[in-house]
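>>> Here you go, sequence then predicted model.
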Amino acid sequence: MNPFNLLFDKPAYTLYRYNPDNPLILVCEHASCYIPAQLQQLGLEDKAAKEHIAWDIGALDLAKGLSDKLNATLLVANYSRLLIDLNRPLEAPDSIPDVSEIYTIIGNQNLAKEHIEARQVNIFKPFHQKLAELIAESKQRHDNTRLVGVHSYTATYKGQARALQAGVLYMQARHYGEQILAGLAKDPALIIAANEPYQCAYGEDTTVPLHGDDNHIPAVLLEIRNNEINELAKIDRWVKLLSPVL
């Protein structure tokens, strides 16, 4: 037995809601900043271990709000993306990052092969297997299955303030992505864009290209600036904005 398996003391995911009658599947890959105590926060100080490098602040509460409003299936991650990033292929250089933004992740440096494999086996593979199962089941039941990842991003990046309030990221699902953007654009005060502040790509992402496009279902990532969803009232506002267009 791989001794590193013992480090992982909770399941890889929580199925917050399961509703196979709804063709919409929500997923929150960066929902948690949890790092098992034995890993000593990967060498990070308390503040850094709770910052955006560890999880998408506000994304879980937004995803839950959307799931509640729409009665839609929601799969959420239970571990920090610093352990292994669920929206990166295993071969991606930042699958297990040793540097993130301005922080050096000491606990991710010079990892034994067995430790890397334990993170893959205990976190990455169960999460993606479950998501694949949910999608396969939904495709059997519906001809309009669609997948939405819920993410957030920092208001300031490398010292530069970001005016963008939200982005909708997509590859092949242009029609679905533009439908969401058009719905949001009915509020002229919103600053929104397609494929900003990031873009999805094979070799860099898993949710959109692999679970979505490769399954021939519409798939997008929602990226909301995290100071837009750091309070309950703000989250409620975005639930009301997004739920009619998803």
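Happy to help now that I have it. Numbering: from 1, shown residues only.

>>> CA only for contacts and neighbour counts going forward, please
OK.

>>> Which parts of this structure are helices?
46-49, 59-70, 113-119, 125-141, 174-184, 232-242 (DSSP state H).

>>> From the contact counts, what lies against the last one?
For helix 232-242, the helices and strands in contact under the criterion 3 or more CA pairs under 8 Å, 6 or more residues apart in numbering; DSSP states H and E are helix 59-70, helix 174-184.

>>> Mind listing residues that contact it?
Outside helix 232-242, the residues that touch it by CA atoms under 8 Å, 6 or more residues apart in numbering are Gly58, Asp61, Leu62, Gly65, Leu66, Lys69, Ile180, Leu184, Glu228, Ile229.

>>> Pasting the second one now:
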Amino acid sequence: MDKSVTDCISQGFVVTCEHGGNLIPLPYQDFFHSYQAQLATHCGFDFGALLMAKELATALSAPLVAATVSRLLVDLNRSVGHPRLHAEVIRRLSVAARQEILQYYYQPYREQVERLVRQGIAYHGLVIHVSSHSFTPELNGKIRTADIGLLYDPARPGEADLCGRWQFALKRCAPDLKVRRNYPYLGKGDGLTSWLRQQMPPGTYLGIELEINQKHVIRAGQAWPNLRKVLIESLGQTLVSQCYGTSS
């Protein structure tokens, strides 16, 4: 981001990617022989989300926490006890085996994110957390009607304002993009950002989930690199407008 952005930024940033890969660690690979097809799809990971997260973190000079273990082993964006925390084959394992997975893959990730957010709050007073995701263009026969989704908790004015500004900036940078808020999921649903909102003091944490339609990720040529560039540039414009209090 250019100097006009970095000069006015007074808050900290953390970028995360909970579904960055489809890796199954060696001790669990035997359980997933029949899941190879699913691992290669959105069921296994979020296409493009890791690359987007890396470029956002670089642009914001922000720490990045990313996972490449498949969500089928353990979904880092779900709470413990959520019915889709594990794939069915893992849900059939003993309590001790599932606790081991949480101990080695889930808890360290969550603890690292929480630690970085708290450090940012201690230094800046406010942290913006961007969680990078992508969504399948069609689910259960229904076409998703957005290119970009910005997820937030409507009860938190700071998050609503940030997403409104980002949506406006995206429309200005790329008028053909369809940008929707709290779509295709609700930002206040179960997830890492919702959990962090409960852990942090009021007014110190803004959690935004960025959702990108995977149809853009799989396109050949410059479409996908250009979209990443637009997302970063529009976020920079958003931060400048927020910094100077200009209208979105």
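Arrived safely. The structure displayed is predicted, hence computed values, not measured ones.

>>> so which of the helices of structure 1 is the most packed in?
The densest packing among the helices of structure 1, expressed as mean neighbour count by mean count of other CA atoms under 10 Å, is seen in helix 59-70 with a mean of 22.

>>> Just the angle for that one relative to helix 232-242, thanks.
On the basis of axes from the mean of the first three to the mean of the last three CA atoms, to 10 degrees, helix 59-70 of structure 1 is oriented at 50 degrees to helix 232-242.

>>> In structure 2, what stretch matches helix 59-70 of structure 1?
Aligning helix 59-70 of structure 1 against structure 2 (TM-score structural alignment) gives residues 49-60.

>>> Just give me the mean distance for that stretch relative to structure 1.
Stretch 49-60 of structure 2 differs from its equivalent in structure 1 by a mean of 1.7 Å after superposition (mean CA distance after the TM-score superposition for structure 1).

>>> Quick check: which of the helices and strands packed on helix 232-242 of structure 1 is nearest to Ala132 of structure 1?
Ranking these by distance to Ala132 of structure 1, with CA to CA as the measure, places helix 59-70 first at 18.6 Å.

>>> How are the strands of structure 1 distributed by residue range?
For structure 1, the strands defined by DSSP state E occupy 13-17, 24-28, 73-77, 99-100, 103-104, 146-153, 156-157, 160-161, 166-169, 192-194, 219-225.

>>> Mind putting those strands into JSON lines with mean neighbour count and distance to Leu242 of structure 1?
Compiled in JSON lines, the strands of structure 1 are given as follows (neighbours: other CA atoms under 10 Å; distance: least, CA to CA, whole Å):
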{"stretch": "strand 13-17", "mean neighbour count": "16", "distance to Leu242 of structure 1": "18"}
{"stretch": "strand 24-28", "mean neighbour count": "25", "distance to Leu242 of structure 1": "12"}
{"stretch": "strand 73-77", "mean neighbour count": "25", "distance to Leu242 of structure 1": "15"}
{"stretch": "strand 99-100", "mean neighbour count": "14", "distance to Leu242 of structure 1": "30"}
{"stretch": "strand 103-104", "mean neighbour count": "13", "distance to Leu242 of structure 1": "33"}
{"stretch": "strand 146-153", "mean neighbour count": "25", "distance to Leu242 of structure 1": "11"}
{"stretch": "strand 156-157", "mean neighbour count": "12", "distance to Leu242 of structure 1": "23"}
{"stretch": "strand 160-161", "mean neighbour count": "9", "distance to Leu242 of structure 1": "24"}
{"stretch": "strand 166-169", "mean neighbour count": "25", "distance to Leu242 of structure 1": "11"}
{"stretch": "strand 192-194", "mean neighbour count": "19", "distance to Leu242 of structure 1": "12"}
{"stretch": "strand 219-225", "mean neighbour count": "26", "distance to Leu242 of structure 1": "10"}
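
>>> can I get the ones you listed in JSON lines with distance to Lys50 of structure 1?
Converted to JSON lines, the strands of structure 1 look like this (distance: least, CA to CA, whole Å):
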{"stretch": "strand 13-17", "distance to Lys50 of structure 1": "19"}
{"stretch": "strand 24-28", "distance to Lys50 of structure 1": "17"}
{"stretch": "strand 73-77", "distance to Lys50 of structure 1": "16"}
{"stretch": "strand 99-100", "distance to Lys50 of structure 1": "13"}
{"stretch": "strand 103-104", "distance to Lys50 of structure 1": "12"}
{"stretch": "strand 146-153", "distance to Lys50 of structure 1": "14"}
{"stretch": "strand 156-157", "distance to Lys50 of structure 1": "16"}
{"stretch": "strand 160-161", "distance to Lys50 of structure 1": "20"}
{"stretch": "strand 166-169", "distance to Lys50 of structure 1": "22"}
{"stretch": "strand 192-194", "distance to Lys50 of structure 1": "27"}
{"stretch": "strand 219-225", "distance to Lys50 of structure 1": "16"}
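
>>> of all those, which lies closest to His115 of structure 1?
Across these, the minimum distance to His115 of structure 1, taken as CA to CA, is reached by strand 99-100, at 17.8 Å.

>>> Residue most distant from the centroid, structure 2?
Using CA atoms, centre = their mean, the residue of structure 2 lying farthest from its centre is Ser94. It sits 30.2 Å away.

>>> Return the residue of structure 1 aligned against that residue.
Using TM-score structural alignment, the partner of Ser94 of structure 2 in structure 1 is Ala112.

>>> Name all residues that make contact with that match.
Neighbours of Ala112 of structure 1 in contact, by CA under 8 Å, 6+ apart: none.

>>> gap between it and Asn215 of structure 1?
34 Å (CA to CA, to the nearest Å).

>>> do you know how far the residue nearest to the spatial centre of structure 1 is from Ala185 of structure 1?
Centroid-nearest residue in structure 1, with CA atoms, centre = their mean: Glu29, separated by 3.1 Å. Relative to Ala185 of structure 1, Glu29 of structure 1 is positioned 26 Å away (CA to CA).

>>> before we move on, what about Tyr34 of structure 1?
Tyr34 of structure 1 sits 35 Å away from Ala185 of structure 1 when distances are taken as CA to CA.

>>> Since that was my last question, I'll sign off now.
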